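[1] Here is my input, please return the structure:
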Amino acid sequence: MGPYDRHVFVCTGGETCPTQGETENYVKILRAGVQNAGRSSDVRINKSGCFSQCGHGPMIVVYPDDVWYAGVRESDLDEILTSHIIGGNPVERLRYDPGKPGPNKIVGEKKGAEGRAPASDVGRAGPAWKRVCRSDEVPANGMKAFPVDGVDVLIVHTGEAFVAYQALCPHEAVALEQGVHDGSVLTCLEHMWQFDVRTGAPIGDAETGLTGYRLKEERGELYVALEG
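    Predicted coordinates:
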């Protein structure tokens, strides 16, 4: 057995995880929780590079249990910490199982031919946050589209958190707010294309995932970063 009962890795350096959530802050929250629980000697929280599962994030992996979590929101961290990291019981609703081994990216790489980040990414400033709406404008367990700087953005209330995606189905540009979701799967009713609510990943017959936008909530207002 290794020196730790559990070793937790949070993707903070991948292509998409840091754009889908404040993953650096996830590390701080989990470390503080472990310390408050008096488990710093046998539980370690580490930052990690890319897991090669881009587009499914933010992602957390817990060893030696080999439990992978996808689409983790900041509001999920306390449950993961209390139930699994401290209590030993994985949070099943957040478990990630791509159904195949190896890399499973649903977005393209941003690296150039020599494996380096393009020059335009070097020294890039932080995201420009754009106000979308008040959080109470999105129905509980519902979704609604809003125009943001000429881009239509779909805000989805999953029942536990807010997520933001492109407003039109990638199949035939049907408004997704006319569809339905059950907290796990978002369904476009035009041709029944389905997507993972937490990650935007395609499910079933859907051939393309949804473009997601980084989102934050402050003082009852929702903001998205269309770039960065």
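[2] Please count neighbours and contacts with C-alpha atoms only from this point.
    Noted.
[3] need the contact list for Val185.
    Going by Cα atoms under 8 Å, 6 or more residues apart in numbering, Val185 touches Gln194, Phe195, Asp196, Val197.
[4] now the second one: how far from Ala206?
    Counting by Cα to Cα, to the nearest Å, the separation of Phe195 from Ala206 is 7 Å.
[5] More neighbours: those two, which one.
    Ranked by neighbour count (other Cα atoms under 10 Å), Phe195 and Ala206 place Phe195 first, with 25 against 18.
[6] mind checking the SS state of that one?
    Three-state assignment for Phe195 (DSSP: H, G, I helix; E, B strand; the rest coil): strand.
[7] Go ahead and confirm it touches Thr211.
    No. Counting by Cα atoms under 8 Å, Thr211 is not a contact partner of Phe195; they are 10.9 Å apart.
[8] the strands in this protein, which residues?
    Secondary structure of the chain, counting by DSSP state E: strands at 6-11, 43-48, 60-63, 67-69, 129-134, 143-148, 151-157, 162-166, 180-181, 185-188, 193-196, 202-203, 212-218, 221-225.
[9] want to put them side by side, so please do this one too:
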Amino acid sequence: MVTIRPSSHRPNGGPSVAKKVAKKAKGTVLCKADAVPADGLLQCAAGSLKVCVARSGKDFYAFQSECPHKRTPLCDGALDGHVLTCLDHMWQWDIRSGEPEGLAEQPIRTFKLRRDGDSLVLVE
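    Here you go, the predicted structure:
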């Protein structure tokens, strides 16, 4: 006996691989690249997710918008190369990895970005 399933049926109940790939490729536009100040920070949003975008030289990085210690906005911090400092209590992180440096006791969450023309896209 042969069972015929509708094409939308997935044995594992999840979305098709094609849909996953399409969603990942699409992403969410955060901002225009030139909106991020040279060697500076810009608060952006992807839906309800607030993200801080940093420009260090020619590279862009995205990470959580609040300090894990006291919820201070990280876009109000200071950026020196790849090191972000929360000015509220001087915790520091490497924006490339989110790893703590110096006094910081917790990492920050980082997000993948890609450039699409003049836009910065948060890869989902």
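[10] just curious, which of the contacts of Val185 of structure 1 is nearest to Ala140 of structure 1?
    Ala140 of structure 1 lies nearest to Val197 out of the contacts of Val185 of structure 1, by Cα to Cα, at 14.2 Å.
[11] what lines up against that closest one once you look at structure 2?
    Here Val197 of structure 1 is matched to Ile95 in structure 2, going by TM-score structural alignment.
[12] got the contact list for its match?
    By Cα under 8 Å, 6+ apart, the contact set of Ile95 of structure 2 is Tyr61, Ala62, Phe63, His82, Val83, Leu84, Thr110.
[13] And the counterpart of the fifth one in structure 1, how close does it get to Thr208 of structure 1?
    Okay, so that is Val83 of structure 2. Taking TM-score structural alignment, the alignment pairs Val83 of structure 2 with Val185 from structure 1. Counting by Cα to Cα, the separation of Val185 of structure 1 from Thr208 of structure 1 is 15 Å.
[14] Equivalent analysis for Lys144 of structure 1, please.
    21 Å.
[15] Spit out the contact partners of Ala46 of structure 2.
    Thr28, Val29, Leu30, Leu122.
[16] What lines up with it in structure 1?
    For Ala46 of structure 2, the residue aligned by TM-score structural alignment is Val148.
[17] likewise Gly117 of structure 2?
    Aligned partner of Gly117 of structure 2 by TM-score structural alignment: Arg219.
[18] Contacts only, for the residue nearest to the spatial centre of structure 2.
    Closest to where the C-alpha atoms of structure 2 average out (Cα atoms, centre = their mean) is Phe111, at 2.7 Å. The contact partners of Phe111 of structure 2, taken as Cα under 8 Å, 6+ apart, are Tyr61, Ala62, Phe63, Gln64, Leu122, Val123.
[19] Counting neighbours, what do you get for the fifth one?
    What that stands for is Leu122 of structure 2. Neighbours of Leu122 of structure 2 under the rule other Cα under 10 Å: 23.
[20] wouldn't it be in contact with Ala25 here?
    No. If you go by Cα under 8 Å, Leu122 of structure 2 and Ala25 don't touch, sitting 10.0 Å apart.
[21] That's all I had, so thanks and see you.
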